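1. below is the sequence, then the predicted model.
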Amino acid sequence: MKKLKRYQYERYAVLCKLAYPKIFDHVELGFADNGHVAIKNRQGHVVVRILWHDNKKEVIVVFRGSQVLSDWLTNVCCLPKRKRFGKTVYYIHYGYDRLLNQKIAGPKSADEAVSIYQQIERVLAPLIAQGKRVSLTGHSSGGAMAILTADWLARRFDSPVRRVVTFGQPSTGFRSFNKHYLLHRRTYRICCDLDIITFLPPLPGIFVHVGRNLWLHNERIYENIRPSVRLYKTLTSWLVSPISYHYMHKYIRNKDFFDKH
């Protein structure tokens, strides 16, 4: 299993942050002039941005997280949604599947009948045919959508997914989804300290995360740590934090502030 490199982490993190503002200059970020497609829902909110370079093999699909009330309400719609691909059957989070099945905004009635899922396929199919591979990333519910879309793409195309990197992502499916998920070895779930969203839905043992978990805490990266241990370590660090700020490494870490003084 390959490690996620620092420059990859930073690139995906920056793209997830920039997915929220309305203004998005993809050329300034180094992508091709024609290397950006924004997919909006019927309310006119950008849900997905697809980005690529002409001379590189990677296409990056960035999913925006919850931003409006309807998005947040979707997070609590954790009823099971049955999905079937051939003989494979599993159950996923109804709300996140609904976000991907919502209709896109478009001037034509034919476009309005197309779902987010279908529009993603429309854009990616010719790029995959050119030999490009797809990386997917997203923050919060955007990360959940990235997971579901990655698995969906892996079932519709021949090995199109390069990696999946999510930030602060809630769980997307039940045990059956974890069992049948195709991209465990290419999926990185980034959690930071006690990010409560990463514990949602609050149904341990029923909803199960997929992929490789990387937990950022106290200047360390913990891999695949159990949620109960993560909770314990975070609460413990809160209790000792007044003392920990006295340690010399805290002063050394803040040395860069003096360059700006």
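-> Received, thanks.

2. switch to C-alpha atoms for all contacts and neighbour counts from now on
-> Fine.

3. so what's Ala19 up against?
-> 49, 62-64 (CA atoms under 8 Å, 6 or more residues apart in numbering).

4. okay, now the one to match up with it:
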Amino acid sequence: MSTNRKSLAIALVCAVWLAGCPAAKKPAPKPDQGTKPKPVVPEPLPAAVASFDELATPPAQGDRIRWKTVLTLATLANISYDEAPDQVAHASVLGTNVVVRPLSKESSEGFVAADERAVVISFRGTKGLADIVTDIKGLAKDQFGGHVHSGFSKALDVIYDDAAEAAIGLGARSKTVWITGHSLGGALATAFTLKALKEEGISVHGIVTFGQPLVMSENLCGFLHDTFNDRYLRIVNQTDPITRLIPKYRHAGARAQLTDDGNYEWRPPGVAPTGPASEAQHRRRGRLPEGRVVDIEPKSELELMSEDEMRELDRQVRQAHRVTRKRSARRAPPEAVGAWDPLTYHYMDGYIEKIRALCNRPSDRPSAVGDADKLGQQTEIPKP
């Protein structure tokens, strides 16, 4: 046999042998176990967007809050910290045909913004947080048959006429009017509303404030309560200490306390003497007329501070802000301030973050503090 034929024969034998070799066979396919489904990752909800369109409805209806309306007012309160050109630019994008008029006189600042249906007056909050406790511990001024914080009253007086004139010029006589502000701005918003009502300057439809300090005496708070009920809404972030200063004054309005678990607790509208005295004791002293709704603050962490507590807060704030004395109440300082910041819950950025998250939550009934069943249900914005 020739060499070529021998080679061919050997190759054929090897091919036959490899074909029958178990190692050469392809592994049998495994039984079909089915395809494991990929975990379903829900699409993130779109971020809530502030819009002037939301101002067509009141921020609260009974014990339910329209958080998108609140977000719009919070955004406008935040914009008040901007310089005038930025106020115009940032507020104008919240709706078509929004017109902005910046306000600035001495240390009081803010702006008026309006579209074809609503007017918002927004007052700027605190600058120079290192001195915030000292600034808020002001003397009382006799005004409108009661007492108003003299520092807030003075700060409002220098800007009131300009704010009222700008609001009227933008149609406040025939449109829905909202007043808002954060920190000092919240105090000015409340003082402005009181003055506008007492002097019959502008018909205010509602007030929404954020981190607002106490502003006025109990009888004036009762006047605001009787006028607005749940159209006066105070938003408090956790245990924001600025909302607890000045034990001789009181709060009015409904309160929504933002919590760290992404929810909130509701306190119905009413005058809130947050000291230990009972309502009966207040009435015996002749401080409250019959029929007025009064709540004793049921949450110990929100009771008004004593003088000693205010001094201690002042010391802690000064220590935490010794290198950032000019920082405003808008954004929290960097961790490099060198101490725990007692104003952690007071910064406006923190308020907006929690409010934005609440906009995408189901509208479940909140945790109630007080008798929410007595609240009236309002589906339209009533005329003042």
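-> Looks like it came in fine. Everything numeric here is computed off the predicted structure, so don't read it as measured data.

5. need the contacts of Ala19 of structure 1 in a markdown table (columns: neighbour count, secondary structure and distance to Leu235 of structure 1).
-> What follows is these, written out as a markdown table (neighbours: other CA atoms under 10 Å; DSSP: H, G, I helix; E, B strand; the rest coil; distance: CA to CA, whole Å):
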| residue | neighbour count | secondary structure | distance to Leu235 of structure 1 |
| --- | --- | --- | --- |
| Arg49 | 21 | strand | 37 |
| Val62 | 29 | strand | 32 |
| Phe63 | 28 | strand | 31 |
| Arg64 | 26 | coil | 30 |
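
6. which of those residues does structure 2 keep?
-> Among these, those whose aligned partners also touch in structure 2, counting by both residues aligned by TM-score structural alignment, their matches' CA atoms under 8 Å, are 49, 62-64.

7. element containing whatever residue of structure 2 lines up with Ile190 of structure 1?
-> Under the alignment (TM-score structural alignment), Ile190 of structure 1 pairs with Ile235 in structure 2. Per DSSP states H and E, Ile235 of structure 2 falls inside strand 232-237.

8. mean shift between that strand and structure 1?
-> Taken over the aligned residues, the distance from strand 232-237 of structure 2 to structure 1 averages 0.3 Å (mean CA distance after the TM-score superposition for structure 1).

9. mind giving me the packing neighbours of that strand?
-> Packed against strand 232-237 of structure 2 by the contact rule (3 or more CA pairs under 8 Å, 6 or more residues apart in numbering; DSSP states H and E) you find strand 206-210, strand 254-258.

10. buried deepest among those, which one?
-> Per-stretch averages of neighbours, counted by mean count of other CA atoms under 10 Å, single out strand 206-210 among those, with a mean of 28.

11. how big is the angle separating the helix or strand that comes right after it from strand 232-237?
-> Sequence order places helix 218-228 as the next helix or strand after strand 206-210 of structure 2, per DSSP H and E. Angle, helix 218-228 of structure 2 to strand 232-237, by axes from the mean of the first three to the mean of the last three CA atoms, to 10 degrees: 110 degrees.

12. and helix 218-228 of structure 2, what does it pack onto?
-> strand 146-149.

13. that older thread, next, the angle from the strand holding Ile235 of structure 2 to strand 254-258.
-> Using the same axes, to 10 degrees: strand 232-237 of structure 2 against strand 254-258 is 20 degrees.

14. angle of strand 232-237 of structure 2 against strand 206-210?
-> Using the same axes, to 10 degrees, strand 232-237 of structure 2 lies at 10 degrees relative to strand 206-210.

15. ok, back up a step: what's the closest of the kept ones among the contacts of Ala19 of structure 1 to Met145 of structure 1?
-> Relative to Met145 of structure 1, the closest of the kept ones among the contacts of Ala19 of structure 1 is Phe63; by CA to CA it sits at 6.9 Å.

16. make sure that closest one is actually in contact with Leu51.
-> No - judged on CA atoms under 8 Å, Phe63 of structure 1 makes no contact with Leu51 at a distance of 11.4 Å.

17. do you know how far the nearest residue in space to Val46 of structure 1 that is not next to it in sequence is from Thr74 of structure 1?
-> Distance criterion CA to CA, 6 or more residues apart in numbering; nearest residue to Val46 of structure 1, sequence neighbours excluded, is Lys40 at 4.2 Å. Computed as CA to CA, to the nearest Å, the Lys40 of structure 1 to Thr74 of structure 1 distance reads 17 Å.

18. what's the match for Ala368 of structure 2 in structure 1?
-> Per TM-score structural alignment, there is no equivalent position to Ala368 of structure 2 in structure 1.
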